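[1] here are the coordinates; sequence isn't available:
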């Protein structure tokens, strides 16, 4: 059994991907749009030490497996295969052939892999988890996200709309759903680089406060706010949303934060936001969700250790229930998962176009993590494995919701 032929036996011989290995073996069509290459025995050592997703990710991040061509194209060619799907006879044969690699060539996880410590979703652990993902480098994010510096799902009026226009349209959709008008006060939690607060201040005359647990994001946002002449209207603080002292806001936007909250903290999360709204104020919760509640909320091993430590996705019904149970009346919901697939396609293209600069800024291992994570996420959104829901709620003022009879956004 040659090394390259192992892939064909596990995934099928008719995949439109070429496999090559350091022993000179190859399998699959040579004209394939993507090729997977085992660069050294250490690739097999990683797989023997951690069979499945984690071992493959470690081998790729460490450079012992490389993917030539487009990562998304390569991933779409693979059928979903779990270790349990591999026949026992083949598993035994593979272990006998390659299991000793973990002892002959012992390997360690890449430095990019992080294991969280401390009480889950405590303020200190949340701060470290957010910093791990968002404090990579502002320059790195500029190369991936583009000029908008917006790291959440865009909204596309048409499939070929530019990423910048789609991010503008997302911010404007949120503003219109919240019913923003001049003179209102907005709190944006998980504010990132300040895109929403600047949009609300500049285009709606709203006084906007944003908070983030990334110090680098807050510093970048404050500079951008000053450069756009919005210092009197907009602010982004390095602060936990639980520590915001102000209340009585007309509107709150939470765009891409709920994924970091955790199921057990949802009641307190929504209660905290409700308490900061004035009666009649609206909340727009925008976050990645899972299609149903039949499997665990916690992220897979690769995402959990390399991308979003402590990340948890909830089904939309869970979020709606928690909002209602804390006194927020849900008025509208929509799923934008196709829009996130298009957003990720734009980010992947940016990373590929700026690959050398991104590697120079953040290092090869981090760039590889992002290449794999974004391409895999795009595929998951396209196939419905994960979704993106916007849920609009209001804190009722007695029986008056303040909502229009029909959506006016």
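    Yep, that arrived. Small disclaimer: the values here were computed from a predicted structure and weren't measured. Numbers count the residues shown, from 1 in each chain.
[2] Please count neighbours and contacts with C-alpha atoms only from this point.
    Will do.
[3] Name the helix or strand for the closest residue to residue 333 other than its chain neighbours, please.
    For residue 333, ignoring the flanking residues on the chain, the nearest one in space by Cα to Cα, 6 or more residues apart in numbering is residue 391 at 4.4 Å. Assessed by DSSP states H and E, residue 391 sits inside strand 387-394.
[4] in that strand, what counts as buried?
    Neighbour counts over strand 387-394 (16 or more other Cα atoms under 10 Å) mark 387, 388, 389, 390, 391, 392, 393, 394 as buried.
[5] do the same with stretch 349-356
    Neighbour-count burial for stretch 349-356 [16+ other Cα under 10 Å]: 349, 350, 351, 352, 355.
[6] How about the contacts made by the second one?
    When the contact criterion is Cα atoms under 8 Å, 6 or more residues apart in numbering, the partners of residue 350 are 143, 144, 145, 146.
[7] rewinding a little: other residues contacting the strand holding residue 391?
    With Cα under 8 Å, 6+ apart, strand 387-394 has contacts from 153, 177-178, 280-291, 316, 320, 323, 328-337, 340, 381, 401.
[8] of all the buried residues of stretch 349-356, which two lie farthest apart?
    Taking Cα to Cα as the measure, the buried residues of stretch 349-356 span a maximum distance of 9.6 Å, between 349 and 355.
[9] Give me the common contacts of the two.
    Common contacts of residue 349 and residue 355 (Cα under 8 Å, 6+ apart): none found.
[10] re the thing from before, just how off-centre is the strand holding residue 391 within its chain?
    Its chain's average C-alpha position is 17 Å from that of strand 387-394, according to Cα atoms, centre = their mean, to the nearest Å.
[11] Could you report the neighbour count for residue 232?
    11 (other Cα atoms under 10 Å).
[12] Give me the three-state assignment for it.
    Per DSSP: H, G, I helix; E, B strand; the rest coil, the local secondary structure of residue 232 is coil.
[13] so how far is residue 251 from it?
    19 Å (Cα to Cα, to the nearest Å).
[14] Leaving out sequence neighbours, find the closest residue to residue 276.
    In space, residue 276 is closest to residue 247, 4.1 Å off (Cα to Cα, 6+ apart).
[15] Among the contacts of strand 387-394, name the buried ones.
    Here, 16+ other Cα under 10 Å leaves 153, 177-178, 280-291, 316, 320, 323, 328-330, 333, 335-337, 340, 381, 401 buried among the contacts of strand 387-394.
[16] put this beside the first:
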């Protein structure tokens, strides 16, 4: 049987030291589509590459060598030890697109010996990640409890949403809406598309003046205020104290207190029931796939007979496995996030009995457009954002949003609306036979 050795293994046997560029080559499978320059003067990748990464410090190569892949790259980039040339840090979409084919792998034991000899053993010792990184999953269990307990969910939401309301205003724009917009055309503004999204959900739920709506995971209250302006009585609930404070102040400012309320609370603590409709816009990603039966059972219990609900969430394109967030997303963006396909969501809804799915649609391309405009806002307000939250955090957001835009374009993730109804004991509908909303 013939065995093949990579270059670093051959060099290890010869006792040769590697340059930083050669260390990078050891961590990458196949050819690099970009140019990488290192602080020792070495380089790898095409000479004429449109984009380059500059590794500026020994700490940068430590991050890459100790966590080959998106987590190591993110650590080096966010900490400032690696610079991306040719793109703005608020929107590194183009370099991420160029890098999408790169595959990383952990080097063999022999290769690690060569890397350690080349860099110095001290360079491979674990070092602290950037301060924006949260704990790994196994450590969260010890400090925050089991995944999707109330305590741990509250901490996960705090990590992502309690950054700074001012920062979110710069990135999200006047609507303060942090969920996928709905576009009539790519030329629509972000604000027009977000208003269109709320109009679509309002119409799908057949809301009218005097109705009662529960909005679970209401964010900064965009849906709450949209419905309240049209005479609907709304309770919104969010685990983010920053969101709840901002939303409640906005309700008072707009004179909507008679109709609207946003609570800083776990949705599981909502005591009221008999709602005409329930909206869940961007929350299901946070609750855990194994909790879907409980979650949709909760929605069923909160609805009156004949009441409608709409679930708006990010999904995977298939239903073959539960997928936890990747290392970068889990550590820097959505701790404990989980996704699966829309088929699993629909099955878990209908398996409960008493709920029936009426309609579903995929808005995947709409989210790519939304993320593109959020990145544009970040670029346009870059200096203000950096002043508000620091350069590292601002870079996390640029990296995350640009990467997600690419994911939606490539069908790695999707965005689904699932509309359902609570049936009476005879299983009858109280809705029109055909869709009643404007597309």
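    Nice, I can see it. Note that this is a predicted model, so its numbers are computed, not measured.
[17] State which strand of structure 2 is the longest.
    Longest strand of structure 2, by residue count under DSSP state E: strand 303-315.
[18] now the angle from that strand to strand 414-422?
    170 degrees (axes from the mean of the first three to the mean of the last three Cα atoms, to 10 degrees).
[19] Report the mean deviation for strand 303-315 of structure 2 after fitting onto structure 1.
    Compared with structure 1 after fitting, strand 303-315 of structure 2 deviates on average by 0.3 Å (mean Cα distance after the TM-score superposition for structure 1).
[20] what are the ranges of the helices in the stretch 151-300 of structure 1?
    163-177, 195-204, 215-227, 266-276 (DSSP state H, counting those that start in this stretch).
[21] What span of structure 2 is the strand holding residue 391 of structure 1 aligned with?
    The counterpart of strand 387-394 of structure 1 in structure 2, using TM-score structural alignment, spans residues 414-421.
[22] mean shift of the matching stretch relative to structure 1?
    Mean for stretch 414-421 of structure 2 is 0.5 Å (mean Cα distance after the TM-score superposition for structure 1).
[23] Quick check: the aligned partner of residue 290 of structure 2 in structure 1 vs residue 258 of structure 1, distance?
    In structure 1, the residue paired with residue 290 of structure 2 is residue 264, using TM-score structural alignment. Here the criterion is Cα to Cα. By it, residue 264 of structure 1 lies 12 Å from residue 258 of structure 1.
[24] what about these two, which has more around it?
    Set residue 264 of structure 1 next to residue 258 and count neighbours by other Cα under 10 Å: residue 258 wins out with 25 against 9.
[25] What distance do you get for the residue nearest to that one when sequence neighbours are not counted to residue 101 of structure 1?
    The shortest distance from residue 258 of structure 1 to any non-neighbouring residue, by Cα to Cα, 6+ apart, is to residue 287 (6.0 Å). To residue 101 of structure 1, residue 287 of structure 1 is 41 Å away according to Cα to Cα.
[26] What of residue 218 of structure 1?
    The value you get for residue 218 of structure 1 to residue 101 of structure 1, if Cα to Cα is used, is 46 Å.
[27] who's more crowded, these two?
    For the pair residue 218 of structure 1 and residue 101, the greater number of neighbours falls to residue 218 (23 against 20), based on other Cα under 10 Å.
[28] could you list every residue that touches the closest residue to residue 416 of structure 2 other than its chain neighbours?
    Leaving aside its sequence neighbours, residue 416 of structure 2 sits nearest to residue 362 (Cα to Cα, 6+ apart; 4.5 Å). Residue 362 of structure 2 sits next to 414, 415, 416, 417 when contact means Cα under 8 Å, 6+ apart.
[29] which one in structure 1 is aligned with residue 362 of structure 2?
    Using TM-score structural alignment to pair residues, one finds that residue 362 of structure 2 aligns to residue 335 in structure 1.
[30] Contacts for the longest helix along structure 1 next, please.
    As assigned by DSSP state H, the longest helix anywhere in structure 1 is helix 364-383. For helix 364-383 of structure 1, the surrounding residues in contact (Cα under 8 Å, 6+ apart) are 60-63, 71-72, 75-76, 110, 112, 303, 306-307, 337-338, 340-342, 344-345, 347-348, 351, 355, 358-359, 386-387.
[31] Look up the average distance of it to its aligned counterpart in structure 2.
    Mean deviation for helix 364-383 of structure 1: 0.9 Å (mean Cα distance after the TM-score superposition for structure 1).
[32] Pull out the buried residues from that helix.
    Within helix 364-383 of structure 1, the residues scored as buried using 16+ other Cα under 10 Å are 364-382.
[33] Find me the equivalent region of stretch 180-191 of structure 1 in structure 2.
    Residue span in structure 2 matched to stretch 180-191 of structure 1, by TM-score structural alignment: 207-218.
[34] From the rest of the structure, what touches the matching stretch?
    So stretch 207-218 of structure 2 is contacted by 223-224, 227, 230-239, 262, 267, 275-283 (Cα under 8 Å, 6+ apart).
[35] Got a PyMOL select line for the buried ones in the residues you listed?
    If you want just the buried ones from the contacts of stretch 207-218 of structure 2 in PyMOL, going by 16+ other Cα under 10 Å, the selection is:
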select buried, resi 223+224+227+231+232+233+234+235+236+237+238+239+262+267+275+276+277+278+279+280+281+282+283
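[36] And residue 172 of structure 2? What does it align with in structure 1?
    Using TM-score structural alignment, residue 172 of structure 2 sits opposite residue 145 in structure 1.
[37] residues near that match, how many?
    Residue 145 of structure 1 has 23 nearby residues by other Cα under 10 Å.
[38] Skip the chain neighbours and tell me the closest residue to it.
    Leaving aside its sequence neighbours, residue 145 of structure 1 sits nearest to residue 347 (Cα to Cα, 6+ apart; 5.8 Å).
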